[in-house]
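**Q** structure here, sequence nowhere to be found:
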């Protein structure tokens, strides 16, 4: 059960069904209340109309015996000021809700049924007990109440309307007339029955449709999940998840997943190639050093001490390069120190023959950046090493400001870099044909390290043609 309701489809179906259920209950309650209110209002109007018809007859002096009290078999009572029933429907057997429960009239009337005029002055004195009326006038205000009545053996609920009327000979009278509520009860009960039957059916349809729609919508997600599970099991990062042609969120999820898989495949392939290249590069100096040591162990007089030291230094530099690349790949953030690039350039160029430094005299406050002095120094050292290997006679380092950027240029007067290779030379373990010698060209990591450091500092490293005809490497960093 927990697994069933743990699925998105089940939760979506349950949520949609609950929302529709709440909406249906609220709408049903509103409909029932509105229907009942309208029907009660209509019954009250009918009762008032009947009461005013009788009141009109009384106002014109119609005797009690001639009143229209049995029209449509509705209960009618006529009560005098003392609360005495003076006229009522003929077949009325029981009544509640009017305040007068008697059903047989006991009017203080003359034998001819015309009524006893009595002392009308007393009736006038009691006008202040209700709505003030003149003789022959019918009251405007109507009092409505609910009750029941039994007529000729049939008992029903009624809505009663009370209308006052003032007569000349019988004083103030009140007419109670009822309208049956059977239509209201029947309509409300019918509507309630329809809702009790229809709402569950409608909820079942909503749940079923939601279940089908969500299953159809989530089918591509299940396909993505299965493919990802297969990729995880097989470790084949060349596989891709299916992209549905719906152009919706699921399709974008599949596309993003494939982009992530492609980036992961590229990263893993890069790591594999890096490990293979590193192993290959380490093998040569280690093998050379071992050979020299083995020869020296057997024949000490043949020990090439300078060669052994050279191989050891080369191995140390290669290990340092690999360690720095590993730290950069791990996302190591550079320090946030202020570095004077002009001073750093002079420091790295010191002691190197044929290297000159040219500073921008118009840069107020020097050319400074925020970052790691050690890593930026490594970038300049690698660029100078590369320039000196390819220069014919001179290398020039320039430091200047270019808007919000600090620019360091390292130019040589050598052969330059072909346009087709200007991006490839920044790849790891790449050496151009002119620099294939490991002894002269290094392991092919210097420029890769320089660009990685530049990127980590928020800058760029590119190569162009130098004014003297060689290569110009430009390092651009955000100025501090």
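**A** Received, thanks. As the structure is a computational prediction, the values presented were derived from the model and not from experiment. Numbering: from 1, shown residues only.

**Q** can we go C-alpha only for contacts and neighbour counts from here?
**A** OK.

**Q** what ranges do the helices span in this structure?
**A** 8-59, 120-125, 182-234, 249-298, 305-329, 341-349, 373-390, 438-441, 446-456 (DSSP state H).

**Q** for this protein, which strand is longest?
**A** When the chain is parsed with DSSP state E, its longest strand is strand 154-167.

**Q** that strand packs against which elements?
**A** Where contact means 3 or more CA pairs under 8 Å, 6 or more residues apart in numbering; DSSP states H and E, strand 154-167 is packed against helix 8-59, strand 143-151, strand 171-180.

**Q** tilt between the last one and helix 8-59?
**A** Taking axes from the mean of the first three to the mean of the last three CA atoms, to 10 degrees, strand 171-180 and helix 8-59 form an angle of 150 degrees between their directions.

**Q** which residues touch strand 171-180?
**A** With CA atoms under 8 Å, 6 or more residues apart in numbering as the test, strand 171-180 has contacts from 43-44, 46-48, 50-52, 54-55, 74-81, 98, 117, 120, 123-124, 127, 135, 156-167.

**Q** now those: which count as buried?
**A** Buried subset of those (neighbour count, 16 or more other CA atoms under 10 Å): 43-44, 46-48, 50-52, 54-55, 74-81, 98, 123-124, 127, 135, 157-167.

**Q** run a quick neighbour tally on residue 449.
**A** 23 (other CA atoms under 10 Å).

**Q** pull up the gap between residue 150 and residue 74, please.
**A** 10 Å (CA to CA, to the nearest Å).

**Q** again but with residue 361, I slipped
**A** 113 Å.

**Q** repeat for residue 297
**A** 133 Å.

**Q** cool, and residue 473?
**A** Relative to residue 74, and taking CA to CA, residue 473 is found at 109 Å.

**Q** with residue 165 instead?
**A** 20 Å.

**Q** also residue 80?
**A** In terms of CA to CA, residue 80 sits 20 Å off from residue 74.

**Q** with residue 39 instead?
**A** Taken as CA to CA, the span from residue 39 to residue 74 is 17 Å.

**Q** with residue 107 instead?
**A** Residue 107 is 21 Å from residue 74, by CA to CA.

**Q** next one: residue 224
**A** Look at residue 224 and residue 74: by CA to CA, they are 74 Å apart.

**Q** and if you look at residue 169?
**A** 27 Å.

**Q** residue 182 now?
**A** Distance, residue 182 to residue 74, using CA to CA: 12 Å.

**Q** second structure for comparison follows:
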């Protein structure tokens, strides 16, 4: 049972059936109440007409024995003292009228014994009193609605005429409608539940296809597969499109991770193997130990490990800090510490260039850009700072061979080095520019490369300014 109602189809069918059932029951009750009220109103009107008719005859002085009684309905005339003065023909019992008695009081015949004409009485203009009761007429007992109309006889006697209208039509109609609802409601609910089940099953068929394909992808670990996309332009189709986009992004991410691991393993293998060889030779022949080479390999390993750790933190979603950093001061501090650079660095641009971010990560970006420029410059490296439209621009230019147009985006990929001018002679692993762009992007900025005025590479770092900066 739990498994059955654990499906969307079952819950949708059950929910639709319950909603329709509640709506139909409420509508049915409303119909029954309205129908019953209308039929009772008709009975009240008929009873009032009959009571007015008899009251009019009494008011003109017609003897009770000569009153024209309505056919097959109970009528009772009661005096103001509660005495029954006259009843309709064949009335055997009555409840809910003026008196439960059906015999004429005073031992009379129910007729007026005085033949003198004293004049005319009148019928009360007040609204008739209405009540429910029962009566037995000619041996048949039934429920009635009674209307009570007061009249004054020509002799000034006040009487009340009670006339009944049968409720058999109301009861029959209400009973028929009720039986029809009791028969039709279950059948209608079965139809609603079945149709909802079928429609939901058809609507969810693409979802089941997506689920099966996702299960197959999970089992096979083949991220190149895609889920089927329905032809319809509905929510399920959009779900399939989004799922495929997610699979594509996941596939690209896994591929980047695999390539990253492979490239990192390759990059680490060379310095580790070189360092091991030098240490083994030094252990066997201390006089042949290349201490400087071992130090270089160790420094290279240290830098590569730091780069890989930073990339891992960035890939994990580490957000930069929001400290205020003077980019101009940071550039001058970074340049002042690079005393062993092969090519002198010239800094242009004065003023305060505040940005918000991580001082350590921004220093790494500047250091990576300067390392790249030093590696490929012939005789000069220049850094220019300026504020432009709410942003801080840092331009790093060298007079080297530059970057070919077709390679200007590729050099920002991880472990990518160009084969011509941008060699690995200084042991670069191809991570510096990738790290620089990633950090710039996470700070809300950008990093791009173009051609400098002298034909070399021009790297432009753009970051949002934390405050209004002075132009250089």
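**A** Thanks, I have it. Since we're looking at a predicted model, the values are computed, not measured.

**Q** send over the TM-score of the superposed chains.
**A** For these two chains in superposition, a TM-score of 0.93 is obtained (TM-score structural alignment, normalised by the length of structure 2); 460 aligned residues with a CA RMSD of 2.0 Å.

**Q** equivalent range in structure 2 for the longest strand of structure 1?
**A** On structure 2, the counterpart of strand 154-167 of structure 1 by TM-score structural alignment is residues 140-153.

**Q** most distant residue from the centre of structure 1?
**A** residue 111 (86.5 Å; CA atoms, centre = their mean).

**Q** list the contacts for it?
**A** By CA under 8 Å, 6+ apart, the contact set of residue 111 of structure 1 is empty.

**Q** kindly report the same for the one 5 residues further on.
**A** Taking CA under 8 Å, 6+ apart as the criterion, residue 116 of structure 1 is in contact with 108, 109, 110, 169, 170.

**Q** out of these, who's the most crowded?
**A** residue 170 leads those on contacts (other CA under 10 Å) with 23 neighbours.

**Q** can you tell me how far residue 14 of structure 2 is from residue 182 of structure 2?
**A** Where residue 182 of structure 2 is concerned, residue 14 of structure 2 sits at a distance of 20 Å (CA to CA).

**Q** between those two, who's got more neighbours?
**A** More crowded of residue 14 of structure 2 and residue 182, by other CA under 10 Å: residue 14, with 19 against 13.

**Q** leaving out chain neighbours, which residue sits closest to that one?
**A** Nearest non-adjacent residue to residue 14 of structure 2, counting by CA to CA, 6 or more residues apart in numbering: residue 193, 6.6 Å away.

**Q** state the number of residues packed around the one you found.
**A** When neighbours are defined as other CA under 10 Å, residue 193 of structure 2 has 21 of them.

**Q** that one corresponds to which position in structure 1?
**A** Alignment note: residue 193 of structure 2 maps to residue 207 in structure 1; criterion TM-score structural alignment.

**Q** OK, contacts around that match?
**A** For residue 207 of structure 1, the contacting residues are 13, 14, 16, 17, by CA under 8 Å, 6+ apart.

**Q** list the contacts for the last one?
**A** Under the criterion of CA under 8 Å, 6+ apart, the neighbours of residue 17 of structure 1 are 203, 206, 207.

**Q** check contacts around the second one.
**A** If a contact means CA under 8 Å, 6+ apart, then residue 206 of structure 1 has 16, 17, 20 as its contacts.

**Q** again, only this time at 10 Å
**A** By CA atoms under 10 Å, 6 or more residues apart in numbering, the contact set of residue 206 of structure 1 is 13, 14, 16, 17, 18, 20, 21, 200, 212.

**Q** now those as JSON lines including distance to residue 388 of structure 1?
**A** Below are the contacts of residue 206 of structure 1 laid out as JSON lines (distance: CA to CA, whole Å):
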{"residue": "13", "distance to residue 388 of structure 1": "72"}
{"residue": "14", "distance to residue 388 of structure 1": "73"}
{"residue": "16", "distance to residue 388 of structure 1": "73"}
{"residue": "17", "distance to residue 388 of structure 1": "76"}
{"residue": "18", "distance to residue 388 of structure 1": "77"}
{"residue": "20", "distance to residue 388 of structure 1": "78"}
{"residue": "21", "distance to residue 388 of structure 1": "81"}
{"residue": "200", "distance to residue 388 of structure 1": "86"}
{"residue": "212", "distance to residue 388 of structure 1": "71"}
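
**Q** only the buried subset of those, as a ChimeraX command please.
**A** The following ChimeraX line selects those of these that are buried, judged by 16+ other CA under 10 Å:
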select :13,14,16,17,20,21
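
**Q** ok, so of the contacts of residue 206 of structure 1, who is nearest residue 140 of structure 1?
**A** Ranked by distance to residue 140 of structure 1 (CA to CA), the contacts of residue 206 of structure 1 are led by residue 21 at 45.8 Å.

**Q** that closest one: what's it in contact with?
**A** The contact partners of residue 21 of structure 1, by CA under 10 Å, 6+ apart, come to 15, 27, 199, 200, 202, 203, 206.

**Q** looking at these, spot the one nearest residue 325 of structure 1.
**A** residue 15 (51.9 Å).

**Q** to which residue of structure 2 is the closest one aligned?
**A** Using TM-score structural alignment, residue 15 of structure 1 sits opposite residue 15 in structure 2.

**Q** how much space separates its match from residue 325 of structure 2?
**A** In terms of CA to CA, residue 15 of structure 2 sits 60 Å off from residue 325 of structure 2.

**Q** quick one: which of these two has more around it?
**A** A side-by-side neighbour count of residue 15 of structure 2 and residue 325, using other CA under 10 Å, places residue 325 first with 20 against 14.

**Q** that one and residue 353 of structure 2: what is the separation?
**A** For residue 325 of structure 2 relative to residue 353 of structure 2 (CA to CA), the value is 8 Å.

**Q** overlap in contacts of these two?
**A** Common neighbours of residue 325 of structure 2 and residue 353 (CA under 10 Å, 6+ apart) are 465, 466.
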